[in-house]
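[1] Kindly return the folded structure for what I paste below:
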Amino acid sequence: MALDALGSPAAARDGMLDVTRDGRPSARIHVTSRGGEGRALVLVHGAGVDGSFFGGLASAFAGRRVVTYDRRGCGVSSDALDGDWSLDAQAADLAAIIRKAGAPADVVAHSLGSLVAMRALELAPGLMRRLVLIEPPLFVGLDPADPVFQNLVRAGQALAKGHTSTLFMLALERENMGDAIRPFTQDELAFRERDVQTHADHEAGWMLAYKPDLARIRAQGVPVLLCMSERSASTYHARNQDFLARGMGADLMRLPGGHNAPRDYPDEVATRLSTWL
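    Below you'll find the model as predicted:
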């Protein structure tokens, strides 16, 4: 189905976007556009979930044209048709969506999705007007002596051995995912097994290895907002906050709840982010 919906104010329309790289089909990305007019607000989901994670948040941005999508290998989107599961391929998917929706767009990225958005900004300048990063899983600024860093090293070793359950246990040991105050919807559960398996098989490796060029990101001139949640003080996200903010010249904002604040507190998060966007 063509994605004419991305360029129109019609509410809650779905379509598939064919992404090509080097002249070859790379992925078919499931995209949803909701209501509103004007500049697109594109939401990028994290690991182990799909675009349904943003169901509440997308609805809470009243008056905005909000675009959500399932990253490759997640939700309704296809696997990597060219076998490319790299971060660069993920960034190319996001760039294609923004171009279709109309650049420059505002982008809100959560968790692993933040890495996708940062890489897209590195590779394709001019596509974003403003960028919100919510608790990006980046480790480059951590003290190697920090026990949280050492735990993540062990997580990487587990991944190298194919021990995915150990990987998740170690990576999430100090994570405050949220309050689970909203029951999971059927949409959120429909592809959960696939979403989690895609992360374990194709994403965790580059997540642990990515070292963003913070100076290059800053040089693009795109204002960046770095968000941490109130209950994330003991996590690596918060330990890395000052390092990342200085490197990107980012503003800081506190969100309610834990790591999954955009899902658990969509109205509050939309209200706070709207003051900056």
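[2] okay, CA-based contacts and neighbour counts for the rest of this
    OK.
[3] Give the next helix or strand downstream of the top strand by length along the chain.
    Longest strand of the chain, by residue count under DSSP state E: strand 24-34. For strand 24-34, the following helix or strand on the C-terminal side (DSSP states H and E) is strand 37-44.
[4] contacting residues around that next one?
    Strand 37-44 has contacts (CA atoms under 8 Å, 6 or more residues apart in numbering) with 8-9, 51, 54, 63-69, 71, 98, 101-102, 104-110, 113-114, 116-117.
[5] Now do the helix or strand that that strand is followed by: which elements does it pack against?
    Next helix or strand after strand 37-44 toward the C-terminus (DSSP H and E): helix 55-60. Secondary-structure packing of helix 55-60 (3 or more CA pairs under 8 Å, 6 or more residues apart in numbering; DSSP states H and E): strand 64-69, helix 261-264, helix 266-274.
[6] Could you name the residue of this protein that is farthest from its center?
    When distances are taken from the C-alpha mean of the chain, A145 lies farthest, 28.0 Å away, according to CA atoms, centre = their mean.
[7] Tell me if that residue really is in a strand.
    No. With DSSP: H, G, I helix; E, B strand; the rest coil as the criterion, A145 is assigned coil and is not in a strand.
[8] ok, it to A58 distance?
    40 Å (CA to CA, to the nearest Å).
[9] now do W85
    26 Å.
[10] Pick out whichever of the two has more residues nearby.
    Per other CA atoms under 10 Å, whichever of W85 and A58 has more neighbours is A58, with 28 against 20.
[11] Wait, the more buried one touches S33, no?
    No. When contacts are counted by CA atoms under 8 Å, A58 is not listed as touching S33 (9.3 Å).
[12] what residues are shared contacts of the two?
    Common neighbours of A58 and S33 (CA under 8 Å, 6+ apart) are 66-68.
[13] with those residues in mind, which one is nearest to G141?
    Nearest to G141 among these: T68, at 29.9 Å, using CA to CA.
[14] Closest to the centroid, which residue in this structure?
    G113 (1.6 Å).
[15] quick one more, to check against the first:
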Amino acid sequence: MTSRIYAGHETALRAWDGGEGRALMVHCSLGHSGAWKGVAGHLAATHASRGFDLPGHGRSGPWDGQGVYQDVVCAQIRGMIADWEAPVDLIGHSFGATACLRVACTSPELVRRLVLIEPVFFTAAYRADPAFEAEQMAKGSEVYDSFRAKDYRSAARAFLRDWGGGQPFDAMSPVQQDQFVEQMKLVEAVYVTNNGDPDGMLGDGLVARLPMPVLLIDGAESPEGSHRIVQALDDLIPDSRLVTIPGAAHMVPITHADSVGPLVAEFLA
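    As a prediction, the model looks like this:
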């Protein structure tokens, strides 16, 4: 791995050799760029792949808490594309997918094709079905209730139950638990954009005018909100395809890389 400064943050970079295509990958909250290894291997025949650790993740520098977290990540993505060669194929998972979508909406000249794996852009689902939003608000959220109480340990336990890779929080080592508890502050930091509409992506019709082809992927066993989000985006985006991976949950690009990778390779070819 190497390290550079992007958007004022020390950023750890990872690269996989491959063909002439250029694929930039953005991981989920609580993850790191190494999560893309399986998918990148399937792209090697046609694409060189690059990834980076988000602020406060992996080997990147800590998040300084200044500004809006997604704003910084989008600036990092634009900087990396400028250092490579536009347009690139942009691939994101979960929070990473929300940042990729925003870059594609606001700087479409930078993106040739877009892959969104379970983007946690809840606003899309809520605008598509206000009754679903009302139902979710009435139900409440253990994660965000814990945030309000500044109880990040309870937040980590609840978050990993719904959005993790299958290992319960209480089965982790104390070191792993402490790491996830600290990183929950980063999950809290993305709430404003996951549940907002940065740059008017929806309100100003940017998603509905995306000019590039878009592949949407979700896992059949993921939370209902994930299915609602990708379906809402599929309904809005002019040139999109939605694929659900059987037996997979939210961490589908890691747990089912041998299903996701060939799909992405075919789409980007």
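[16] that older thread, give me the contacts around the longest strand of structure 1.
    Residues from elsewhere that reach strand 24-34 of structure 1 (CA under 8 Å, 6+ apart): 3, 5-6, 9-20, 58-59, 65-72, 75-84, 93.
[17] Buried ones in it, by neighbour count?
    Neighbour-count burial for strand 24-34 of structure 1, counted by 16 or more other CA atoms under 10 Å, picks out 26-34.
[18] What residues does E142 of structure 2 make contact with?
    Contacts for E142 of structure 2 (CA under 8 Å, 6+ apart) come out as 155, 158.
[19] any idea where the helices of the stretch 151-269 of structure 2 begin and end?
    Here the stretch 151-269 of structure 2 has its helices, by DSSP state H, counting those that start in this stretch, at 152-163, 174-189, 191-194, 224-236, 252-255, 257-268.
[20] Which of these sits closest to S29 of structure 2?
    helix 174-189 (6.5 Å).
[21] Sort out which residues of that closest one are buried, please.
    Of the residues in helix 174-189 of structure 2, those buried (16+ other CA under 10 Å) are 177, 180-181, 183-189.
[22] would you turn the residues you listed into CSV with distance to A158 of structure 2?
    Output for those, formatted as CSV (distance: CA to CA, whole Å):
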residue, distance to A158 of structure 2
Q177, 13
F180, 11
V181, 11
Q183, 14
M184, 11
K185, 14
L186, 15
V187, 12
E188, 13
A189, 17
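[23] Let me know the closest of these to A138 of structure 2.
    Ranked by distance to A138 of structure 2 (CA to CA), the buried residues of helix 174-189 of structure 2 are led by E188 at 19.9 Å.
[24] Would you mind confirming that A261 of structure 1 is in contact with E230?
    No. When contacts are counted by CA under 8 Å, A261 of structure 1 is not listed as touching E230 (9.3 Å).
[25] Of those two, which one has the most company?
    Neighbours were counted for A261 of structure 1 and for E230 using other CA under 10 Å; A261 has more, 25 against 15.
[26] ok, the more buried one - contacts?
    178, 229, 255, 269.
[27] on that earlier part again, the residue nearest to the centre of structure 1 maps to what in structure 2?
    Alignment note (TM-score structural alignment): G113 of structure 1 maps to G96 of structure 2.
[28] Against S33 of structure 2, how distant is its match?
    Counting by CA to CA - G96 of structure 2 and S33 of structure 2 are separated by 11 Å.
[29] what's the overlap in contacts for those two?
    With CA under 8 Å, 6+ apart, G96 of structure 2 and S33 have common neighbours 26-27.
[30] picking up where we left off before, go over the secondary structure and confirm the match of G113 of structure 1 is in a helix.
    Yes. The assignment for G96 of structure 2 is a helix, going by three-state DSSP.
[31] give the contact list for it.
    So G96 of structure 2 contacts 26-29, 119 (CA under 8 Å, 6+ apart).
[32] I'd like these laid out as CSV, including neighbour count.
    Shown next, in CSV, are the contacts of G96 of structure 2 (neighbours: other CA atoms under 10 Å):
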residue, neighbour count
V26, 29
H27, 26
C28, 24
S29, 22
P119, 29
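[33] With distance to E142 of structure 2 as added columns, please give those residues in CSV.
    Formatted as CSV, these follow (distance: CA to CA, whole Å):
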residue, distance to E142 of structure 2
V26, 27
H27, 24
C28, 20
S29, 18
P119, 20
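[34] and of those residues, the nearest to E109 of structure 2?
    Closest to E109 of structure 2, out of all of the contacts of G96 of structure 2 and judged by CA to CA, is V26, at 18.3 Å.
[35] Translate the closest one into the numbering of structure 1.
    Aligning on TM-score structural alignment places V26 of structure 2 opposite V44 in structure 1.
[36] Quick one: residues contacting R218 of structure 1.
    Contact partners of R218 of structure 1, counting by CA under 8 Å, 6+ apart, are 247-249.
[37] what do you get for L255 of structure 1?
    L255 of structure 1 is in contact with 227-230, 261, 269, 272, counting by CA under 8 Å, 6+ apart.
[38] buried subset of these?
    227-229, 261, 269.
[39] among the residues you listed, which two are most distant?
    M228 and V269 (11.3 Å).
[40] now the contacts of A261 of structure 1 as CSV including distance to G162 of structure 1?
    Shown next, in CSV, are the contacts of A261 of structure 1 (distance: CA to CA, whole Å):
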residue, distance to G162 of structure 1
G178, 27
S229, 31
L255, 34
V269, 36
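[41] now, which of these lie within strands?
    Reading strands off those with DSSP E, I get 229, 255.
[42] ok, A99 of structure 2 - how many residues close by?
    Neighbours around A99 of structure 2, by other CA under 10 Å: 30.
[43] Oh, that last question was meant for I97 of structure 1, not what I typed.
    24.
[44] Show me what it aligns to in structure 2.
    For I97 of structure 1, the residue aligned by TM-score structural alignment is M80.
[45] residues in contact with its match?
    By CA under 8 Å, 6+ apart, M80 of structure 2 lies in contact with Y6.
[46] That one is in what secondary structure piece?
    helix 69-83.
[47] post-alignment, that helix versus structure 1, mean distance?
    Its aligned residues in structure 1 lie a mean 1.1 Å from helix 69-83 of structure 2 after superposition (mean CA distance after the TM-score superposition for structure 1).
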